[in-house]
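Colleague: After the sequence you'll find the predicted model.
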Amino acid sequence: MQTEMLFVVQNEHTDELGHLNHVAAVRMLEQARDDWYHACGLYTDDPNRYGTVIVNVNYDYHNECFVGEQLRVTTTPERMGTKSIVLSHKILKPNEEAAVSGKAISVVMDMYERVVIPVPECIAIHFAKSG
C-alpha cells in the first residue's frame, strides 16, 4: 500500500537561500510516515499502545523546492524483517521530478511494556512476500 500526502511550501519551510529547508523536508516525511501507519490501522485498537521508532534514516536531496510549490509525498513499503520495516519516501515536485528520496527503517514498540515487538500483522500484510 502506498500513501500520498500533499504539502505546499510555506515561508517558514525555507532557508536563507529561499528553498525548502532540510528540517522541514524531514518533518514532511515524518508526517507522511505517520499517515502510512494510521492507514495500516496501527493505532486503531489502542492509540497509546504502540509507538514507532526510527532506527535509521537516509535521504538524498535532488532538486530545490520553493515557496508556493505543491509537493506530493509518497510512502511505500519496501522490506520487512522480524521486528523492523523499511519504508521508501519521495517528495515530488509539481513536474513529478524527485526533490527528495530515501528510506527510513523503523521498529514498533509496545509502549506499555517498553519493548520492541515483532512487526504487527496490520503492517506486515502490506509487504510483498518473497519466495
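Modeller: Received, thanks.

Colleague: contacts, neighbours, all on C-alpha from now
Modeller: Noted.

Colleague: can you map out the strands along the chain?
Modeller: 3-8, 50-61, 70-80, 84-92, 98-110, 115-117 (DSSP state E).

Colleague: got the buried residues for the fifth one?
Modeller: For strand 98-110, a neighbour-count test (16 or more other C-alpha atoms under 10 Å) marks 98, 99, 100, 101, 102, 103, 104, 105, 106, 107, 108, 109 as buried.

Colleague: okay, now the one to match up with it:
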Amino acid sequence: MESLLDITVCSSDIDLNGHLNHVRYVEFMERGRKAWYELIHFPLESFHSEGIMTSIVNINMNFRRECHEHDALQVVTKPVKVGRSSYVFDQTIINSDQLVCADAHVTCVIMDLATRQSTSVPDKLRSHFPSE
C-alpha cells in the first residue's frame, strides 16, 4: 500500500538559487513516510509504546528536476522490502505535470528503545511490505 502526500512549495523552502533547497526534498520525504505510517494505522508516535523506534540508516536520493515556489508536489511512498530488523521504502516526489523531481531508496531499522540495538520488525509493520 502506497501513500500520497500533497505539498505546496512555500517561500521558506527556496534557497539562494531560487529553487527548492535540497534539504527540503529530504524533509518532504520524511513527511511522506510519516503519512504512510498513519495510513497503516501505526503512527510514529505509537512506536515508543511498543518499546521501539525507527531510524534511517541510508538514503540514496536522486535530484531530477528543479522545484519552485508555489509548485504543487506529491510525495509517493511505497514499501518495497523488509528484512529481520530493517525495511526499505521507495519514494518519489512528482510535480503537477507528473514529472519526477526526486526519487529515493530509504532504508530504516527498528531499534529497541532500552538497548538501542536493532530488533525485529513488528508484525503489524511487516505485514504491509511485499513478501519475498
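Modeller: Received it, and whenever you're ready, just let me know what you need. Model, not experiment: these values are computed from the prediction.

Colleague: most neighbours per residue, which of the strands of the first structure?
Modeller: strand 84-92 (a mean of 22; mean count of other C-alpha atoms under 10 Å).

Colleague: Show residues contacting that one.
Modeller: Strand 84-92 of the first structure is contacted by residues 29, 33, 71-80, 98-108, 118-119 when judged by C-alpha atoms under 8 Å, 6 or more residues apart in numbering.

Colleague: what stretch of the second structure does it fall on?
Modeller: Using TM-score structural alignment, strand 84-92 of the first structure lines up with residues 86-94 of the second structure.

Colleague: Just list the residues touching the residue most central in space within the first structure, thanks.
Modeller: In the first structure, the centroid-proximal residue (C-alpha atoms, centre = their mean) is residue 33; its distance is 2.8 Å. Contacts for residue 33 of the first structure (C-alpha under 8 Å, 6+ apart) come out as 75, 87.

Colleague: That one and residue 46 of the first structure: what is the separation?
Modeller: 19 Å (C-alpha to C-alpha, to the nearest Å).

Colleague: in the helix with the most length in the first structure, what's buried?
Modeller: In the first structure, assigned by DSSP state H, the helix with the most residues is helix 22-40. Neighbour-count burial for helix 22-40 of the first structure flags 24, 25, 28, 29, 30, 32, 33, 35, 36, 37, 39, 40 (criterion: 16+ other C-alpha under 10 Å).

Colleague: how big's the offset between it and the second structure?
Modeller: Here helix 22-40 of the first structure, set against the second structure after superposition, deviates by a mean of 1.3 Å using mean C-alpha distance after the TM-score superposition for the first structure.

Colleague: and the angle from that helix to strand 70-80?
Modeller: Interaxial angle of helix 22-40 of the first structure relative to strand 70-80 (axes from the mean of the first three to the mean of the last three C-alpha atoms, to 10 degrees): 60 degrees.

Colleague: quick check, distance from helix 22-40 of the first structure to the centre of its chain.
Modeller: 4 Å (C-alpha atoms, centre = their mean, to the nearest Å).

Colleague: just the buried residues of helix 22-40 of the first structure now: which is nearest residue 63 of the first structure?
Modeller: Nearest to residue 63 of the first structure out of the buried residues of helix 22-40 of the first structure is residue 25 (C-alpha to C-alpha; 11.9 Å).
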